[in-house]
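Asks: Pasting the sequence and the predicted coordinates here, then a few questions.
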Amino acid sequence: MGTSSAKQASVKNKNVPSIKPAGERYAIILAGGSGTRLWPLSRSAMPKQLLALNGEDSLLQQTARRLLPRVAHDKLITVTHADHRFEVMGQLHSIHASLADNVLSEPIGRNTLPAIAWAVASIAEKDPKALIGVFSSDHAVSDQVAFNQAWESAEEAALDGYLTLFGMQPTEPAVGYGYIQAGSALKKKTSSKASGAMSVSRFVEKPDAKTARAYLKQGGYYWNGGMFVFRADIFLAMLKKYQPAIHIAALSLSNGGGKVADFDTYAALPDLSIDYGVLELADKVAVVPVDMGWNDLGSWEAIYQQRDKDEQGNMVKGEVLAVDSQDNLLWSEHGLIATLGLQNLAVVQTRDATMVCPRDRVQDLKQLVASVKETHQHLTEIHMTVTRPWGSYTILEEGARYKIKRIVVNPGAKLSMQMHFHRSEHWVVIAGTAKITNGDKEIFLEENQSTYIPQTNRHRLENPGRIPLQIIEIQSGPYLEEDDIVRFDDVYGRAPVTP
């Protein structure tokens, strides 16, 4: 269905199989991407979906909890990037252990269509007629009842062979979203009543402000929120027709049964969204209009509008002292933000970076992040605290030829067996008990005990106890970056790194 001319949604697609009763309900969460519009909080190693921006849970966790009332734990599939795999698994595991077992890992980002295709093919192997919902991991929804009702209406259209979208009720003439123009209402096959779904007349990609205002005035236009419902076999038939290369690759990946995609197979796929790759080409596409308090939280201004404010109109998070300051976003992750006489600014402070700009310029943050990347690239990629499958480490201080970290190892976890060419390490235990392999020796250290790891020695750190192990690591040497590692053995499925 192209943007320049509409196709009638009722036109029969000869390549789509006849409709039969659906299988069970499944859901797919798309947890890829590494946006920059919420820098310095959001970075490539810790993107928006993994952050708690509007509550105690991360957006990913909120999405999973939103879906679970209608989907069994073992029928919820999450697709993410390899760099985020273990953080995603950890966050989902805290909700239910089986959620972490159904995480598919992309070695390289290829937009939404390859990710959806792989997950759908994996589901179709077990249940070819599965009824599948696809949902973004980084959006907020405040009305669960309206969400559930829209999902149910979308399923009714999907049973009739439609690829069905959620159309978000627009609240302003936004220019950052794609728009869907709705056509006529679809009828339920079992009655003459409308199903709640409508045919799609056309898609419009991010109109200018004048056009967006006209859409709101006219009505019948909805934001494309990136949520879809369809039958597995219907989707795969359309995928085979419109994107045969992705169809073949998705079947190959699902046949392998692995949770980590082959790099060469995935890298060869086109970078293509489901919108351009299938939806705008297909005949049977429907939309369910819904007002469910949807927000993509795509900017600091969106966060400001979403969260509560104080009596002066300030949105405050963390340790903040605002004097004679109005209508600001003041967000502290580390230390005190003290303001005097500020108005309409966004101030976001992390341990290693502070961003200050007018609130009406936060949409232009991508330009600032590009400049930061040129001079301080690491500040756009990782935080001072970095999550690993075994726990985390925090950089406390670094300088010429030294770096100091606090390392936290979860109970029962252990690091890979490894060695370094360019650095030696001193370890001091500050909490818990450490089991340490150092060359051909194995020792146990308790609180306030230490050891020395010489350069090129094979070594491993383990936590055999029941509480988190915390150590201070002091690295010394001419090169202290994370890629100075030779990994011999790893219990988390990470590839060995050889000399």
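Replies: Yep, that arrived. Numbers count the residues shown, from 1 in each chain.
Asks: going forward, measure contacts and count neighbours with C-alpha atoms only.
Replies: Noted.
Asks: Against Tyr221, how distant is the residue lying closest to Leu216 once chain neighbours are set aside?
Replies: Leaving aside its sequence neighbours, Leu216 sits nearest to Pro173 (C-alpha to C-alpha, 6 or more residues apart in numbering; 6.6 Å). In this view, Pro173 and Tyr221 are 11 Å apart by C-alpha to C-alpha, to the nearest Å.
Asks: Okay, one more to line up with it:
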Amino acid sequence: MTKPAEASELFAHCHAVVLAGGSGTRLWPLSRTLLPKQLLSLDGGESLLKRTVNRALDVFDPRRVWVVTNEEHVFEVRSQLREINPALEKGVLAEPVGRNTLPAILLALDAIVADDPEALVAVFPSDHMVDSNGGWVESLGKALPLAREGRLVTFGIAPDKPETGYGYIRRGAPLASGAFDVRSFVEKPDLATAKLYLESGEYYWNSGMFVFSAEAFLEAVRAHQPVFWDWWERRAEAPLCSGYHSIPDISVDYAVVEKMDSQAVIEAAFGWDDLGNWEAIYRMGGKDQCGNALQGDVLALDCKDSLLISRGGKLACVGLENMIVVQTRDATLVCPKSESQKVKDVVGALKKQGSELINAHVTVRRPWGSYTVLEEGPHYKIKRIEVPAGGKLSLQMHHHRSEHWVVVSGTALVQVGEKETLLTENQSVDIPKATVHRLSNPGKVTVEIIEIQTGPYLEEDDIVRFEDVYGRNAKSGPAS
């Protein structure tokens, strides 16, 4: 096993790239577009993003940890990383729109090669569970010398069952340090084929983690993806983000990894799960004497081998076996464990209906605080808004709605038109539609207000920003 001092020297000039841009559909209703699974605590502990970054910090300098997310999540990502180490905030990179994993990695490489063109880079998904033990560092230590030789190194998970939800790697001839050449990458198989893979002993699950030299990776992009190479080459004329909307949506596995001439796979010396569905969350959780994994305010009577989660009120279940029940304040999922892969079909159906349930919870976090939808109906919506000390909403207006604010606690500084007023508990203010306004908290305790919206259109895109301390564009956009 690699000792801490040895690991520090080995990783001194290496960079970690954490991919945190996923939107999250397979763990609905807990995971939503605005709060995907990597930003959630799925077991009452740290979020998956925090766990991934803390694991990276065991061996990587915080100045060489890069987290790629999208504009919708960047403030929540920065907030979570700030709690770990404020130095990590500088390494957060925001995609203007999701374009899969290859563009995200190139965005990180743009920052990395500016400092070190010969850097070694390790890429990690932010939403996988990895056992935090020495085996993870040991496996990375084996990968780095191979990456220095120009190989792209992947980590294979020895399968313990015929899994149809993962891609596979077929190993070839043995190399040094227990690594193997890669004979082929294989797409997700059917069950019969997965059984053959398991029996052969030649196949690994593809963990989605890999290590490479920046130079070798960029050479593969130049050779196999001319559209992306042209985009990359023009970054001196215009930042990569400026061309993001016009580039293809493509995964790094398909675009580059599977096409590189020199590859290696290392059998992972750590436990791993991609937490890709609720059945995986059941496997991860602790169980009671009846085999149930319980979270939240749950009453389980005569239930067996089930995952029962409540994030909104009492959940009472009777006589369930091998079931998944996930309850939030605004939605509930009920399905057999064997059907957990079909949750994405539920999300697809809701999307066709135009449902907001796929996008946000009733409580939505913003860079200035949060809001919770308490009730809504035709032509009205009631919210509870919380703004911590120093928080400030954008200077904004709405075309279609009027608002009435009542201060519940704290001291609020309210601007309506050109006039600014300090409001305290039980004081209120009216904001007519098409009126410029702003709410901020100049005090030391959190401001809580009740906001009553009225009008013919109450969606979050009815906002025009004129000024914003968080650097968001002055445009129509989501939620204050």
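Replies: Noted; the coordinates are in hand. Keep in mind it's a predicted model, so treat the numbers as computed, not measured.
Asks: Got a TM-score for the pair?
Replies: TM-score for the superposed chains, counting by TM-score structural alignment, normalised by the length of the second structure: 0.94, backed by 468 aligned residues with a C-alpha RMSD of 1.8 Å.
Asks: tell me which strands and helices the lengthiest strand in the second structure is in contact with?
Replies: Criterion DSSP state E: the longest strand present in the second structure is strand 203-213. In this structure, strand 203-213 of the second structure makes packing contacts with strand 120-125, helix 134-148, strand 152-157, strand 168-174, judged by 3 or more C-alpha pairs under 8 Å, 6 or more residues apart in numbering; DSSP states H and E.
Asks: Check what contacts it and list those residues.
Replies: 118-125, 143-144, 147-148, 150-159, 166-171, 197, 267, 272, 274 (C-alpha atoms under 8 Å, 6 or more residues apart in numbering).
Asks: what's the closest of the helices and strands packed on strand 203-213 of the second structure to Ser262 of the second structure?
Replies: strand 152-157 (6.5 Å; C-alpha to C-alpha).
Asks: in the second structure, which spans are helices?
Replies: With DSSP state H as the criterion, the second structure has helices at 4-10, 48-57, 74-84, 101-115, 134-148, 191-200, 214-224, 226-233, 252-255, 278-284, 343-352.
Asks: For the aligned partner of Glu403 of the second structure in the first structure, give me its contacts.
Replies: Aligned against the first structure by TM-score structural alignment, Glu403 of the second structure finds its counterpart in Glu425. By C-alpha under 8 Å, 6+ apart, Glu425 of the first structure lies in contact with 452-455, 473-476.
Asks: Neighbour count: Pro173 and Tyr221 of the first structure, which is higher?
Replies: Tyr221 (27 against 18; other C-alpha atoms under 10 Å).
Asks: counterpart of that one in the second structure?
Replies: Per TM-score structural alignment, the equivalent position to Tyr221 of the first structure in the second structure is Tyr203.
Asks: give me the number of residues near Ile247 of the second structure?
Replies: Neighbours around Ile247 of the second structure, by other C-alpha under 10 Å: 12.
Asks: ok, now the one 4 residues further on?
Replies: By other C-alpha under 10 Å, 16 other residues sit near Ser251 of the second structure.
Asks: so which of the helices and strands packed on strand 203-213 of the second structure is the most packed in?
Replies: Across these, averaging neighbours per residue (mean count of other C-alpha atoms under 10 Å) puts strand 152-157 on top, at a mean of 26.
Asks: so where is that one in the first structure?
Replies: Going by TM-score structural alignment: strand 152-157 of the second structure matches residues 163-168.
Asks: for stretch 109-128 of the second structure, same thing?
Replies: By TM-score structural alignment, stretch 109-128 of the second structure lines up with residues 120-139 in the first structure.
Asks: Common neighbours of Pro173 and Tyr221 of the first structure, please.
Replies: In contact with both Pro173 of the first structure and Tyr221: Tyr215, using C-alpha under 8 Å, 6+ apart.
Asks: Quick check: the residue of the second structure most remote from its centre vs Thr435 of the second structure, distance?
Replies: In the second structure, the residue that sits farthest from the middle, by C-alpha atoms, centre = their mean, is Lys419; the gap is 40.2 Å. Look at Lys419 of the second structure and Thr435 of the second structure: by C-alpha to C-alpha, they are 11 Å apart.
Asks: All good on my end, thank you.
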